[in-house]
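**Student:** sequence and predicted structure are below.
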Amino acid sequence: MNLRQLEAFAAVMKSGSISRAAQTLHLSQPAVSKSIAELEHALGFRLFLRTKGAALGITPEAEAFHFEVERSFMGVEALKRAARDIRNMTSGSLRIAALPALGVSFLPAVIHEFQQAHPGVLVQLQTRSSETVRQWIANQQFEIGLATRAREMPGIQTERFLRCAGACVLPPGHRLADREVVTPRDLDGENFVSLAAEDPTRRRVDRAFEDVGAEPRVVVETQYAMTICALVRQGVGCSILNPVTAFDYIAHGLIVRPFRPQIEFEYMLFTPTLRPSSQTAQRFIEFMIGKRDRMIAEGLFLTAE
């Protein structure tokens, strides 16, 4: 029993005759008759009663068997639709993990654009520390990860996604608000909201102050950029931050100014190596790259040279 025989049987049941079934299938009448005979032999019972000069007779066994064939065809059609949806990205899901610096500002904008083009895809976004993001990707739990650089890990493919120059963020009305560029000496003695001690960028920021003998007064340490922005906006202090997150808070009164010397913030794109990348994941990465490149072209943040 094969699909060709079942299609011939279904066509005969629908049309009521072998000749009309042959026309529907674009086959010869003998070819359809042969398929029906082979199917009857495989099944072990008669499907049709052929009487010369009379209409084709349908056996009760054929009626019962046709019901099951139709059910199976519905399943095949469902599989075809599923394959088509996957191919056209009109369904499915995508799991993304990112550190908060990109997970609360950059990625929501990308997801919005992506879902305008592919509304049937469910996007699952988890925001965690860079260490957790890298571990999830290494465990093959997520398809896309954005986090800071780290030592090589098995099961991960790494490439640089974004490198940008840190900006100085100031509370509304701050005395340095009119400066075109802020330097470490400008922040000497200022209340300062610092990145957490374990953040690799924290050491570069500290070194920039040490090199010129400037000593800002650290009043808060925290690991998340969005928390720093909220604290600075409340007037707790100023900070040096990645501009991707900072620019989202300008509309809320935050003042963002270039900082010299340049402090680089670098973010990596992580993908799992032990599972093939889906078409959906590849397409989403294209959207991420497009959004990143437009932001650079619009001057929303500086790309470090």
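**Tutor:** Great, that's in hand.
**Student:** going forward, measure contacts between C-alpha atoms and count neighbours the same way
**Tutor:** Will do.
**Student:** touching stretch 107-118 from outside, list them.
**Tutor:** Met89, Thr90, Ser91, Val121, Val123, Phe284, Phe287, Met288, Lys291 (Cα atoms under 8 Å, 6 or more residues apart in numbering).
**Student:** once you drop chain neighbours, what's closest to the fifth one?
**Tutor:** The one in question is Val123. Distance criterion Cα to Cα, 6 or more residues apart in numbering; nearest residue to Val123, sequence neighbours excluded, is Leu94 at 4.9 Å.
**Student:** can you tell me how far that neighbour is from Ile111?
**Tutor:** Distance, Leu94 to Ile111, by Cα to Cα, to the nearest Å: 11 Å.
**Student:** residue contacts, the spatially closest residue to Arg275 that is not a sequence neighbour?
**Tutor:** Beyond its immediate neighbours in the sequence, the residue positioned closest to Arg275 (Cα to Cα, 6+ apart) is Gln140, lying 7.1 Å away. Each residue near Gln140 by Cα under 8 Å, 6+ apart is listed here: Gly155, Pro272, Thr273, Leu274, Arg275.
**Student:** among those, pick out the one closest to Ser72, please.
**Tutor:** Arg275 (31.5 Å; Cα to Cα).
**Student:** structure B:
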Amino acid sequence: MNLHQLRFVREAVRQNFNLTEAAEALYTSQPGVSKAIIELEEELGVDIFTRHGKRIRGLTEPGRAVLKSVELIMQEIDGLKRIGKEFAAQDSGSFTIATTHTQARYSLPKVVQAFTQKYPKVRLSLLQGNPRQVGEMVLRDQADMAIATEAISHVDGLITLPCYQWEHVVVVPPEHPLLKSKMLTLEEIAAYPLITYDSAFAGRAKIDHAFSIRNLKPDVLLEAIDADVIKTYVELGMGVGIIAGLAFDNERDKGLRALPAGHLFGTNVSRVALKQGAYLRSYVYSFIELLSPTLTRKMVEQVMSGEKDSYEL
């Protein structure tokens, strides 16, 4: 048994059981991958994959158990490599963050700027997607961490920690009738066409839930993943917008007005997600501390090691 065989098994599953694509991803030949997997099966005495002719189609029951062990072993190997790299170069390397558009556009710029000034030799990359997608990126080792709303806490295999709280706001053009309201209500908002987030983004589930428990069915005219898109169509007079409060700036959004809506849709929490058992380099801890000063390295280490079950703001 060797590490190449374990890598081939893991990559075959990741490539949807296509050995040609698995071989390409690992820069080797398809026959070599197939032979190595067969040799591993013979050594273990079980079939890892189900087959139709020469093609593999899926995992057998023992194969699923083997895959879990392979994932753990490869995770430990990756951790050893990272330890070596960190001790060899404490202030350089690569760092990939998976996050949503709202976080990348409105929450992270100042944090990223401060981080790159502190660690100029670190190659920082940002990947974008919805909360579940960015969580999966961390699980698949495509990213070191993910930053998104509470929905990311539902992804198995991740440890999530709260960074900061925020609330939604209702955005309207100047002189809009809703600006006369002393305390905005759901009934008042539902009287207008709504422009808000796609169902997978920025607390949309809380928005829908708030209307639902009041038996209101607002006319959602347009859904988007981008607050800037929402604001653009609100400025055109097409409807009332509901966006994350952090996405509104009085100076930048002079053509709009914002009304607080936390009392209607509740408080949301942006969270940082890390892979269970992952080895974190020193500058990853530094980034987390820049993102949320309440999250110290010691606290993150305690949660990652299992000394502490959770932490809430």
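**Tutor:** Done, it's in. Keep in mind that what you see is a predicted model, and the values were worked out from it rather than measured.
**Student:** re earlier: can you list residues touching both of Leu94 and Ile111 of structure 1?
**Tutor:** With Cα under 8 Å, 6+ apart, Leu94 of structure 1 and Ile111 have common neighbours Val123.
**Student:** if we can go back for a sec, which of the contacts of Gln140 of structure 1 has the most neighbours?
**Tutor:** Highest neighbour count within the contacts of Gln140 of structure 1: Pro272, with 23 neighbours (other Cα atoms under 10 Å).
**Student:** ok, and the closest non-adjacent residue to the residue in structure 2 that that one lines up against?
**Tutor:** Using TM-score structural alignment to pair residues, one finds that Pro272 of structure 1 aligns to Lys275 in structure 2. Leaving aside its sequence neighbours, Lys275 of structure 2 sits nearest to Leu158 (Cα to Cα, 6+ apart; 4.7 Å).
**Student:** tell me how many other residues crowd that neighbour.
**Tutor:** Leu158 of structure 2: 23 neighbours (other Cα under 10 Å).
**Student:** can I take it that the residue nearest to Arg275 of structure 1 is in a helix?
**Tutor:** No: judged by DSSP: H, G, I helix; E, B strand; the rest coil, Gln140 of structure 1 forms no part of a helix; its state is coil.
**Student:** and Pro216 of structure 1, how many residues sit next to it?
**Tutor:** 22.
**Student:** ugh, wrong one, Arg179 of structure 1
**Tutor:** 11.
**Student:** next: Asn268 of structure 2.
**Tutor:** 18.
**Student:** residue contacts, it?
**Tutor:** Thr149, Glu150, Gln165, Trp166, Glu167, Gly203.
**Student:** secondary structure element holding it?
**Tutor:** Taking DSSP states H and E as the definition, one finds Asn268 of structure 2 inside strand 267-275.
**Student:** now Thr96 of structure 2
**Tutor:** strand 92-99.
**Student:** the next helix or strand after that strand: how far from the chain's middle?
**Tutor:** Using DSSP H and E, the helix or strand that follows strand 92-99 of structure 2 in sequence is helix 101-102. Centroid separation for helix 101-102 of structure 2 versus its chain: 11 Å, with Cα atoms, centre = their mean, to the nearest Å.
**Student:** and the next helix or strand past helix 101-102 of structure 2?
**Tutor:** Later in the chain than helix 101-102 of structure 2, the nearest helix or strand by DSSP H and E is helix 109-118.
**Student:** have a look at how far, on average, that next one is from structure 1.
**Tutor:** Superposing on structure 1 places helix 109-118 of structure 2 at an average distance of 1.6 Å from its equivalents, by mean Cα distance after the TM-score superposition for structure 1.
**Student:** matching residues in structure 1 for that helix?
**Tutor:** Against structure 1, helix 109-118 of structure 2 falls on residues 108-117 (TM-score structural alignment).
**Student:** what about the helices in the stretch 201-313 of structure 2?
**Tutor:** For the stretch 201-313 of structure 2, the helices defined by DSSP state H, counting those that start in this stretch cover 204-213, 227-235, 262-265, 282-291, 297-305.
**Student:** with mean neighbour count added, can I get those in CSV?
**Tutor:** Below are the helices of the stretch 201-313 of structure 2 laid out as CSV (neighbours: other Cα atoms under 10 Å):
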stretch, mean neighbour count
helix 204-213, 15
helix 227-235, 20
helix 262-265, 16
helix 282-291, 18
helix 297-305, 16
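**Student:** nearest to Lys254 of structure 2, of the ones you listed?
**Tutor:** Of all the helices of the stretch 201-313 of structure 2, helix 227-235 comes closest under Cα to Cα, at 10.2 Å.
**Student:** what is the closest one packed up against?
**Tutor:** strand 158-172, strand 194-197, strand 240-244 (3 or more Cα pairs under 8 Å, 6 or more residues apart in numbering; DSSP states H and E).
**Student:** what sits up against it?
**Tutor:** Defining contact as Cα under 8 Å, 6+ apart, one finds that helix 227-235 of structure 2 is touched by 102, 171-173, 195-197, 223-224, 239-241, 243-244, 247, 255-256.
**Student:** 7 Å instead?
**Tutor:** Thr102, Val172, Pro173, Ile195, Thr196, Ala224, Val240, Gly241, Ile243, Ala247, Gly255, Leu256 (Cα atoms under 7 Å, 6 or more residues apart in numbering).
**Student:** likewise stretch 190-206 of structure 1?
**Tutor:** 216-223, 228, 237-239, 263, 265.
**Student:** and if we set it to 6 Å?
**Tutor:** Pro216, Arg217, Val218, Val219, Val220, Glu221, Thr222, Gln223, Gly237, Cys238, Ser239 (Cα atoms under 6 Å, 6 or more residues apart in numbering).
**Student:** with distance to Pro184 of structure 1 added, can I get the residues you listed in a markdown table?
**Tutor:** Putting these into a markdown table (distance: Cα to Cα, whole Å) gives the following:
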| residue | distance to Pro184 of structure 1 |
| --- | --- |
| Pro216 | 8 |
| Arg217 | 12 |
| Val218 | 14 |
| Val219 | 17 |
| Val220 | 18 |
| Glu221 | 18 |
| Thr222 | 20 |
| Gln223 | 21 |
| Gly237 | 14 |
| Cys238 | 12 |
| Ser239 | 11 |
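**Student:** out of those, who's nearest Val69 of structure 1?
**Tutor:** Taking Cα to Cα as the measure, Val69 of structure 1 sits nearest to Gln223 out of the contacts of stretch 190-206 of structure 1, at 60.8 Å.
**Student:** the closest one maps to what in structure 2?
**Tutor:** With TM-score structural alignment as the criterion, Gln223 of structure 1 matches Ile225.
**Student:** how many neighbours does its match have?
**Tutor:** Using other Cα under 10 Å: Ile225 of structure 2 sits among 19 other residues.
**Student:** please apply the same query to Tyr279 of structure 2.
**Tutor:** 20.
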